[in-house]
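Colleague: structure here, sequence nowhere to be found:
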């Protein structure tokens, strides 16, 4: 075992889509900066970013009903839907810039056009969906959305879902053709391949053991080669922790005040995967349903056309599971070891508050394969057990923190960045909508952690992301121009589609 020390400008911990995005942004903004990446697995994009570990939805609120809650007066609140949509537009612009500048090739390898649909049953849900349609379809960001409660029309849109459906309950769906399927695993690997070609040092099979502030104001990151046991110290001016579920424990190692009173609750996911290509070929959409009463937002059922390794497949889920691990490759001690004197009251308070979630997870864990098939048949009435397998998807760690609105031990379902007061270190925590908003989230990191460089960097940011700092919702002409341009660059305009 040996130890040595090197200095660099930026250290990125974790080789997922967030680190890949931040590294790519910084290489464009400060080409001379030295960047190092440390990843404990053997390749990039193997945990949350992996194509089998997430839904692959380009989350833009086109079909996700939980982004459009019904207000007490019966009207539909589309504020969050607009916010999520605008964030995804930033990702589209940045990816388009990288394609145009030759840094990403063959966008079809990571993004494809796919209709996004919402599907509901029952009089109450049908009325809700119709109100949602009227609220969204008049907005510039959601133009082109269609609504139907006509079974004959729905047979054309979603034949697999309609085949064999005998219920007399009202049904309805919305459809918008500008949705996307995104292979975040492929995108992550493509970005890291490009970073490697631009002198970014990426080290795999390396575990971060310590993160400590030094007397000279730098951060010392101690890493160990998993295979050889060699220990090295690396000092950097800025550290970003983008290790998915592993970010919380690494953030706690920093000791910064902002890491106190934050806990995490791990939730694993299962998807049913269709291995019958004849069945998969009958469906061409991402169809999101409505979560059952009392179920958390993460439980929204959806039937998704996916393109993985160049092949069309069909996934249904998610079904929740529980493991104390914070990563699929993590330890069964992750949850216990994350609890310390600084967050134990926060965690205990969450345990009291989240009895409904706990009950839901227990019910999900106890589901049999037959019961999962019953859930699938609510979407595909004629589904056959022999056509479907179970795949264990990624681990997500939901953030638990003390908030003014929710009090002590509030469970957070979004994505958030925790950073030190001086901006020298930042960590990404949380889950959905996650990867879809990577560019927005990493721009936020750039702005808050490098305020002194923003005047110099602003023109380059605007070149990469033309709508940066502008509300597309309030500038429909700009939105239309950008949406059309990015669709053409990314092959989303129908000119290079399978369907």
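Modeller: Noted; the coordinates are in hand. For clarity, every value in this text was computed on a predicted model and none was experimentally measured. Numbers count the residues shown, from 1 in each chain.
Colleague: all contacts plus neighbour counts: C-alpha atoms, from now on.
Modeller: Noted.
Colleague: and residue 133, what element?
Modeller: Taking DSSP states H and E as the criterion, residue 133 maps to helix 123-137.
Colleague: and for residue 136, the neighbour number?
Modeller: Residues contacting residue 136 under the criterion other CA atoms under 10 Å number 23.
Colleague: burial count for the closest residue in space to it that isn't next to it in sequence?
Modeller: If the residues on either side of it in the chain are set aside, residue 136 comes closest to residue 142, at 5.9 Å by CA to CA, 6 or more residues apart in numbering. Residue 142 is flanked by 21 other residues according to other CA under 10 Å.
Colleague: picking up where we left off before, quick one: name whatever helix or strand follows the helix holding residue 133.
Modeller: Next in line after helix 123-137, if elements are assigned by DSSP H and E, sits strand 146-148.
Colleague: helices and strands around that next one, which ones?
Modeller: helix 123-137, strand 171-176 (3 or more CA pairs under 8 Å, 6 or more residues apart in numbering; DSSP states H and E).
Colleague: in contact with the residue positioned nearest the centre of the chain, which residues are there?
Modeller: Closest to where the C-alpha atoms of the chain average out (CA atoms, centre = their mean) is residue 434, at 2.6 Å. Under the criterion of CA atoms under 8 Å, 6 or more residues apart in numbering, the neighbours of residue 434 are 414-415.
Colleague: report the separation between it and residue 53.
Modeller: When distances are taken as CA to CA, to the nearest Å, residue 434 and residue 53 turn out to be 12 Å apart.
Colleague: list residues touching both of the two?
Modeller: When contacts are counted by CA under 8 Å, 6+ apart, the set common to residue 434 and residue 53 is empty.
Colleague: included below, for side-by-side comparison, is a second structure:
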């Protein structure tokens, strides 16, 4: 033990836990809450570098707040060479979101969290396209999806009067003669993931989980007995601590890649990260905010990453209605909004440099797109907004910086240095450590992704835990798309528990 002026600055004594969660965002909060239900006697410890939970990617203005159920996001449905529409990815994302709705309902029904309207609100999800070719695509997409039990209630219209009822702000004073169409489904949601994260972490704190803010993880080292030693810097107490755990989860958003590399596990080799930042435009005129009700997603520009699909969103933040448009993509070498400008360079290692270089060659279109986005003036951004709101005035809109996302780059069957879009779990062969990497649909699928972590990392406990998992998520182990009656039951029970039927 080292001391300075009577204060401990480093302790060699290991503080033992069963589980250590690094990062206090929606992923760690979800995993911690699930494990507390499955193994209530386990000691769980959380480390967060910032001063409170959910301040990075989970923070309400750092993400779109869309309950991603593939109801409106056109990038989850693709056109095949024969003209038919592939909705397999949309089905997967929707089923994952149903897991989240069921788990949140379980927590509300058992009074583990309360006041669901503080984090989730019912909101129509819409897709809107312009141009004859895009209208034809949207109609075929609607015909395919509306025949699937997961997407019951979806409507399509290319009728001007109907669209004026659905999206009056978008249709007002529209001079363009281009064909325009939209789909609408009223079962969509707006989710405040920041508020939900804080609720879950407060629940954990009230149930003997040790949550440590202003604690930065400096190193991760595997011990001879297979456990993990975590060296932690207590930023407020100005001291170092050593913690030890059987299982470690790296849920630090863009910071997870650095921690994964520090762990030294072979599964973390040949993986890199490409950071993408974002901007949203926020309406400061409440009269305009009140004229729109829904999340309206358009089509991404050629070369744009899926996370940059333009959308005009009603949001509920602190129970106040707001209106956002974006995101506009940008670039920063930081892996976290509060990170370092050296993050990207520090992530380059001998084992992943060829992977990163290969991605650089393959993603020239993305690089060009990001440069173009960086050079946009506010007035140029306003012109993009006017594709959605023809009457938009610059003085009614402000620009805010959204969160950082780190897209995974790795070697796949598709080739070396493939840029991945989505959320990915990387775990050690023995299941003693797991990392969550990637971006959208991210938070919306947190429950499904954490089930994947639990299955990978705790196979010995799964037989014992399965009844409880089915209690928390009744559709666990079932393909919803093949069970229409169960879909209807889940839609009814989750809407009731989460108060989604209230206007």
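Modeller: Cool, got the structure. For clarity, every value in this text was computed on a predicted model and none was experimentally measured.
Colleague: returning to that earlier point: can you tell me how far the residue nearest to residue 136 of structure 1 sits from residue 447 of structure 1?
Modeller: Counting by CA to CA - residue 142 of structure 1 and residue 447 of structure 1 are separated by 29 Å.
Colleague: just give me the match in structure 2 for the residue nearest to the centre of structure 1.
Modeller: In structure 2, the residue paired with residue 434 of structure 1 according to TM-score structural alignment is residue 442.
Colleague: what is the burial count for residue 360 of structure 1?
Modeller: Counted with other CA under 10 Å, residues neighbouring residue 360 of structure 1 total 17.
Colleague: the one 3 residues further on now?
Modeller: Residue 363 of structure 1 has 12 neighbours, counted by other CA under 10 Å.
Colleague: if I look at the aligned residue in structure 2 for it, how far off is residue 365 of structure 2?
Modeller: When the structures are aligned by TM-score structural alignment, the residue of structure 2 matched to residue 363 of structure 1 is residue 372. The gap separating residue 372 of structure 2 from residue 365 of structure 2 is 11 Å, by CA to CA.
Colleague: trace residue 276 of structure 1 over to structure 2, please.
Modeller: Counting by TM-score structural alignment, the partner of residue 276 of structure 1 is residue 285.
Colleague: wait, the residue nearest to residue 136 of structure 1 sits on residue 62?
Modeller: Yes: counting by CA atoms under 8 Å, residue 142 of structure 1 does reach residue 62; the two are 7.1 Å apart.
Colleague: what does stretch 85-96 of structure 2 rub up against?
Modeller: With CA under 8 Å, 6+ apart, stretch 85-96 of structure 2 has contacts from 68-71, 76-80, 140-141, 144-145, 150, 441, 444-445, 447-448, 479-481.
Colleague: just to revisit the earlier point, hey, which of the helices and strands packed on strand 146-148 of structure 1 is tucked in deepest?
Modeller: Per residue and on average, the most neighbours among these fall to strand 171-176, with a mean of 23 (mean count of other CA atoms under 10 Å).
Colleague: start and end residues in structure 2 for that one, please.
Modeller: When structure 2 is aligned by TM-score structural alignment, the counterpart of strand 171-176 of structure 1 is residues 180-185.
Colleague: how close does that stretch sit to structure 1?
Modeller: Following superposition, stretch 180-185 of structure 2 is found to deviate from structure 1 by 0.3 Å on average (mean CA distance after the TM-score superposition for structure 1).
Colleague: hey, which helix is longest across structure 1?
Modeller: In structure 1, taking DSSP state H as the definition, the longest helix is helix 79-100.
Colleague: so where is the next helix or strand after that helix in structure 2?
Modeller: Towards the C-terminus, the helix or strand next in line after helix 79-100 of structure 1, according to DSSP H and E, is strand 111-113. Strand 111-113 of structure 1 falls opposite residues 120-122 of structure 2 when the two are matched by TM-score structural alignment.
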